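Peer 1: the sequence and its predicted three-dimensional model are supplied below.
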Amino acid sequence: MARVGDWTLTLGEVDKTIRGKLYELEKQKFRARINVIQSMMGEHLLKEEAKKQGLSTDALWKQEVTDKAPAISDDEVKAFLDANGARLPNGGKGMEDKVRAFLSDQVAEQASVIYMRQLMSKSGGQVRLQEPEEPRYDIIGPLTEAKGAKSPKVYIVEFSDFECPFCRRVQPALNKLLEEYGDRVQLIFRHFPLSGHKAAPKASEAALCAAEQGKFWEYHDKLFGMEKSLTEESYTAYAKEMKLDMGKFDSCLNSGKKAQRVADDAAEGERLGITGTPAFFINGRKLSGAQPYGEFKRIVEEELAAEEK
């Protein structure tokens, strides 16, 4: 595809480098096609059903959707205003009619979805459009900071930053995941300090120094549990709280010998296309951001089901 002297570049090499971006583009194309297919199929099914019943499509819609959608009660309007008034202008006062119209639109939308599903089911209609295949990434480098199953069926590699609030926010979801799947899932930590987080690289080095004394995860929890800014003094204070050998810890941290490991982790993250934290690879499947527990659970369940086939 490209050549400079003896150096050549193939399309396959390019696609491998940007496979994550290409996958996102393919997903967008897939969703756009699905939306159009569903819309056009819906119009066709509605016309066919109206013809069977000797009605216009508008009359059929009124009969099956509009007239069947329940009216919004005063209690429902009041409940909505009680729950959301703080976010509405003037506390929601005088907005009863607008709220009723909003809730009516929601009910009508739900009724329309249910009716169209019924028509689709009755017709036996099918959509044969293959969803794009999700890429899997091979993670290169040390996988030593790990907890969970000793012989896991699912590996979760987390690229994280100790100064990142989103990384802190996702920790309860990861802990819950290990509580539920600890005999089948292993969590592995890799370092990806963001350029704007000046304390993050040294925090990672401190955690790796704690790892030399078998205390990585305890130190990890201390760092993420800290609400104040991270400082050199706090790294030493945490080590003392954990009763680490301070001579070894200080020597390790002051020598800067863990800086290269942190830099190597960050370089691997960049190779994998990571631009923000946290980023996860679940058996090689990329998941970005502080996702809710349910999203981790969904992917883990898919991987466990695939393992059993």
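Peer 2: In hand now; what should we look at?
Peer 1: when you work out contacts or count neighbours from here on, use the C-alpha atoms and nothing else.
Peer 2: Fine.
Peer 1: would you mark the buried spots in the helix or strand harbouring residue 233?
Peer 2: If you go by DSSP states H and E, residue 233 is part of helix 232-241. Along helix 232-241, these residues count as buried under the neighbour rule (16 or more other C-alpha atoms under 10 Å): 234, 235, 236, 238, 239.
Peer 1: could you count how many residues lie near residue 203?
Peer 2: Residue 203 has 26 neighbouring residues, counting by other C-alpha atoms under 10 Å.
Peer 1: element containing it, please.
Peer 2: Residue 203 is part of helix 200-211, with elements assigned from DSSP H and E.
Peer 1: what about the helix ranked longest in the chain, distance to the chain center?
Peer 2: In the chain, taking DSSP state H as the definition, the longest helix is helix 19-53. In terms of C-alpha atoms, centre = their mean, to the nearest Å, the centre of helix 19-53 is set 25 Å apart from its chain centre.
Peer 1: next helix or strand past that helix?
Peer 2: helix 57-61.
Peer 1: re the thing from before, which other helices and strands contact the longest helix of the chain?
Peer 2: Counting contacts by 3 or more C-alpha pairs under 8 Å, 6 or more residues apart in numbering; DSSP states H and E, the secondary-structure elements packed against helix 19-53 are helix 57-61, helix 96-123.
Peer 1: got those as JSON lines, with mean neighbour count columns?
Peer 2: Shown next, in JSON lines, are the helices and strands packed on helix 19-53 (neighbours: other C-alpha atoms under 10 Å):
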{"stretch": "helix 57-61", "mean neighbour count": "15"}
{"stretch": "helix 96-123", "mean neighbour count": "15"}
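Peer 1: included below, for side-by-side comparison, is a second structure:
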Amino acid sequence: MRVDPCPALFGTDGTPGVVPIAYFSEFRCPYCRALEQDLDTLLAEFPASFRLVQHELPIFGPPSELAARASVAAARQGKQQELRRRFMRTPLVAEEASVLRVAADVGLDADRLARDMASPDVQADLDRTRALADIFGFVGTPGLVVGRTVLNGAIPYALLRRIAEDEASMPDPVC
């Protein structure tokens, strides 16, 4: 992954002219909660210019690990963002029953989610994210890679927008 982190960082379904944004977050991080809203605003303002790739980086213990597993597993049902929004906008401290209740509320198959959360594939995704965080020096959250620009920590929306617009004005990253 060190030789070519791009597929793990941004995925392989890039579209020319669309700037990928890799977002490393933690559900219990207050700065991530604020940045998540800023990213939603950016993506709503420029829907054809940016593509968000979510990376769960649980750093605050077992509840964070559980929520991250649920998020990664929800992606397999196409509902990661719905689950993430619910987690990020409530003071939930994740435990299995509450996670499965929220999952059912957003329309996920809770039994499948529970199976996927325990799967080696979900663990591999979390391990890949940890390896990427190490490569980019993310010791905490939030972390962003916007095209070619690496950012660690909270940033104001005006700076996020300026960096995103600068990246959009450049040729596609060689990735």
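Peer 2: That came through fine. Here the structure is a predicted model, which is why all the values come from computation and not from measurement.
Peer 1: mean per-residue distance, the helix holding residue 233 of the first structure versus the second structure.
Peer 2: With mean C-alpha distance after the TM-score superposition for the first structure, helix 232-241 of the first structure departs from the second structure by a mean of 1.0 Å once superposed.
Peer 1: after that helix, next one along is what?
Peer 2: The element immediately downstream of helix 232-241 of the first structure (helix or strand, assigned by DSSP H and E) is helix 246-255.
Peer 1: which strands or helices does that following helix pack on?
Peer 2: Using 3+ C-alpha pairs under 8 Å, 6+ apart: helix 246-255 of the first structure touches helix 200-211, helix 232-241.
Peer 1: now distance to residue 275 of the first structure too, for those helices, in CSV please.
Peer 2: Shown next, in CSV, are those (distance: least, C-alpha to C-alpha, whole Å):
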stretch, distance to residue 275 of the first structure
helix 200-211, 15
helix 232-241, 26
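Peer 1: now the helices and strands packed on helix 19-53 of the first structure as a markdown table including distance to residue 48 of the first structure?
Peer 2: Rendered in a markdown table, the data for those read as follows (distance: least, C-alpha to C-alpha, whole Å):
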| stretch | distance to residue 48 of the first structure |
| --- | --- |
| helix 57-61 | 9 |
| helix 96-123 | 10 |
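Peer 1: contact partners for the counterpart of residue 114 of the second structure in the first structure?
Peer 2: Aligned counterpart of residue 114 of the second structure in the first structure: residue 250 (TM-score structural alignment). For residue 250 of the first structure, the contact set (C-alpha atoms under 8 Å, 6 or more residues apart in numbering) comprises residue 236.
Peer 1: residue 260 of the first structure versus residue 250 of the first structure, what's the distance?
Peer 2: Separation of residue 250 of the first structure from residue 260 of the first structure (C-alpha to C-alpha, to the nearest Å): 17 Å.
Peer 1: next: residue 148 of the first structure.
Peer 2: Distance from residue 148 of the first structure to residue 260 of the first structure, by C-alpha to C-alpha: 26 Å.
Peer 1: ok, for the most centrally placed residue in the second structure, nearest residue in space, not its chain neighbours?
Peer 2: Note on the second structure: the residue nearest the mean C-alpha position is residue 54, at 2.2 Å, using C-alpha atoms, centre = their mean. Counting by C-alpha to C-alpha, 6 or more residues apart in numbering, residue 23 is the residue found nearest to residue 54 of the second structure once chain neighbours are left out, at 5.2 Å.
Peer 1: show me what that neighbour aligns to in the first structure.
Peer 2: Aligned counterpart of residue 23 of the second structure in the first structure: residue 158 (TM-score structural alignment).
Peer 1: contact partners for that match?
Peer 2: 187, 188, 189, 190, 278, 279, 280, 281.
Peer 1: and if you look at residue 150 of the first structure?
Peer 2: Residue 150 of the first structure is in contact with 183, 186, counting by C-alpha under 8 Å, 6+ apart.
Peer 1: ok, the one 3 residues further on next?
Peer 2: When contacts are counted by C-alpha under 8 Å, 6+ apart, residue 153 of the first structure is found next to 184, 185, 303, 304, 307.
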